[in-house]
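>>> Could you work out the structure for the sequence below:
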Amino acid sequence: MAFENPSREHIKEMLAGAGNIAVVGLSDKPDRTSYMVAEAMQKRGYRIIPVNPNAETILGEKSYASLKDIPEPVDIVNVFRRSEHTPPVAEEAAAIHAKVLWLQLGIFNDEAAEIAQRSGLEVIMDRCIKVEDAVLNPRNV
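All right, here's what the predicted structure looks like:
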């Protein structure tokens, strides 16, 4: 059976219930898409937790080497890694009991989706979290 993203209404509910969003592959360079998306989400009120082993802080938040190093609950794992590198991220997301594995626009991996779904995570692939939030939760920022 082919993968299907959750309905827009369900994605809206996921975003509404999200506290902490761990961003895997978040760059500390302001001209990178991951930085721009995470910064926009932070400005919209979401707590961003950077996951980048090569940075100490990004967007004013402590950066962690991996998901398992984050000392607090994570609701959404937002991934900016190439598709072939996502299965291990899905395994880590499952291990920390995240609620959602979100692969950014252009990122799609059936194996990662299966790993996450087997562990009870919701999965969204090939969608931009910033765009979805702006469309589903319009508000002035």
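>>> From here on, just use CA atoms for contacts and neighbour counts.
Will do.
>>> Spatially, which residue comes closest to residue 126, not counting chain neighbours?
Using CA to CA, 6 or more residues apart in numbering and skipping the chain neighbours, the partner closest in space to residue 126 is residue 105 (4.0 Å).
>>> any chance you could map the strands in this structure?
All strands of the chain, identified by DSSP state E, fall at 20-24, 47-51, 57-58, 61-62, 76-79, 100-103, 122-124.
>>> need these in JSON lines with mean neighbour count and distance to residue 138, can you?
As requested, the strands of the chain are exported to JSON lines (neighbours: other CA atoms under 10 Å; distance: least, CA to CA, whole Å):
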{"stretch": "strand 20-24", "mean neighbour count": "24", "distance to residue 138": "19"}
{"stretch": "strand 47-51", "mean neighbour count": "26", "distance to residue 138": "18"}
{"stretch": "strand 57-58", "mean neighbour count": "18", "distance to residue 138": "26"}
{"stretch": "strand 61-62", "mean neighbour count": "14", "distance to residue 138": "25"}
{"stretch": "strand 76-79", "mean neighbour count": "27", "distance to residue 138": "20"}
{"stretch": "strand 100-103", "mean neighbour count": "26", "distance to residue 138": "20"}
{"stretch": "strand 122-124", "mean neighbour count": "22", "distance to residue 138": "20"}
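>>> To compare with the earlier structure, here is another sequence to fold:
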Amino acid sequence: MPVESDAELRDVLGQETIAVVGCSATPGKDAHEIPEYLREHGYEVVPVNPYADEIFGREPYDSLTEVEEEIDVVDVFRPSEEVSGIVDQVLERDDVDIVWLQLGIRDDEAGERVEESGRRFVQDHCMKVEHGRLMD
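Below is the predicted model:
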């Protein structure tokens, strides 16, 4: 079952390093503003976007497989139909504990695969909204 309870969400939000797949270099877009909010609240944000040259003053990675840092959470800002492939990349890593799909993004089958691997899965929730509601 995907993470739903406030206690579980608080625990997930207690992590430190978040790789943001689909992180945008464009201010005003949710995929830029939400990771910026997370950075402002002390999270280490690792941008993943093969089409951007720089996000938050650093070069983004092209894919999760290239990320060198240890990742706690993968936050997904990509269409639902891309989630399965992103989960494939997550499952190749040993460090990722949680996959979080932003508001409006769902993939039950991919979520089952995440959970079967012993990791936690959040879908169709905004990380900024939940952080503001539960952590501030």
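>>> just to revisit the earlier point, give the contact list for the residue nearest to residue 126 of the first structure.
Residue 105 of the first structure sits next to 125-128 when contact means CA atoms under 8 Å, 6 or more residues apart in numbering.
>>> Including distance to residue 38 of the first structure, could the strands of the first structure go into a markdown table?
A markdown table is the format used below for those (distance: least, CA to CA, whole Å):
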| stretch | distance to residue 38 of the first structure |
| --- | --- |
| strand 20-24 | 7 |
| strand 47-51 | 7 |
| strand 57-58 | 10 |
| strand 61-62 | 11 |
| strand 76-79 | 9 |
| strand 100-103 | 13 |
| strand 122-124 | 17 |
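>>> Give me the nearest residue to the alignment partner in the first structure of residue 107 of the second structure, chain neighbours excluded.
Under the alignment (TM-score structural alignment), residue 107 of the second structure pairs with residue 109 of the first structure. Spatial nearest neighbour of residue 109 of the first structure, chain neighbours left out: residue 83 (5.7 Å); criterion: CA to CA, 6+ apart.
>>> For the one you found, what is the corresponding residue in the second structure?
Match for residue 83 of the first structure (TM-score structural alignment): residue 80.
>>> Same check on residue 36 of the first structure?
With TM-score structural alignment as the criterion, residue 36 of the first structure matches residue 33.
>>> Quick check, that match in contact with residue 20.
No - using CA atoms under 8 Å, residue 33 of the second structure is not in contact with residue 20; the gap is 11.7 Å.
>>> quick one: buried residues of the longest helix anywhere in the second structure?
In the second structure, taking DSSP state H as the definition, the longest helix is helix 30-40. Residues of helix 30-40 of the second structure classed as buried under the neighbour-count rule (16 or more other CA atoms under 10 Å) are 30-39.
>>> average distance between it and the first structure?
Mean deviation of helix 30-40 of the second structure from its aligned counterpart in the first structure after superposition (mean CA distance after the TM-score superposition for the first structure): 0.5 Å.
>>> how far is that helix from where the chain is centred?
In terms of CA atoms, centre = their mean, to the nearest Å, the centre of helix 30-40 of the second structure is set 11 Å apart from its chain centre.
>>> From the contact counts, what lies against that helix?
strand 44-48, helix 127-134 (3 or more CA pairs under 8 Å, 6 or more residues apart in numbering; DSSP states H and E).
>>> Please identify which of those is closest to residue 57 of the second structure.
Among those, the nearest to residue 57 of the second structure by CA to CA is strand 44-48 (10.3 Å).
>>> what range in the first structure does that closest one sit on?
Counting by TM-score structural alignment, strand 44-48 of the second structure corresponds to 47-51 in the first structure.
>>> mean deviation (superposed) between that stretch and the second structure, please.
Relative to the second structure, stretch 47-51 of the first structure is 0.4 Å off (mean CA distance after the TM-score superposition for the first structure).
>>> which residues sit in contact with the match of residue 83 of the first structure?
Per CA under 8 Å, 6+ apart, neighbours of residue 80 of the second structure: 105-107.
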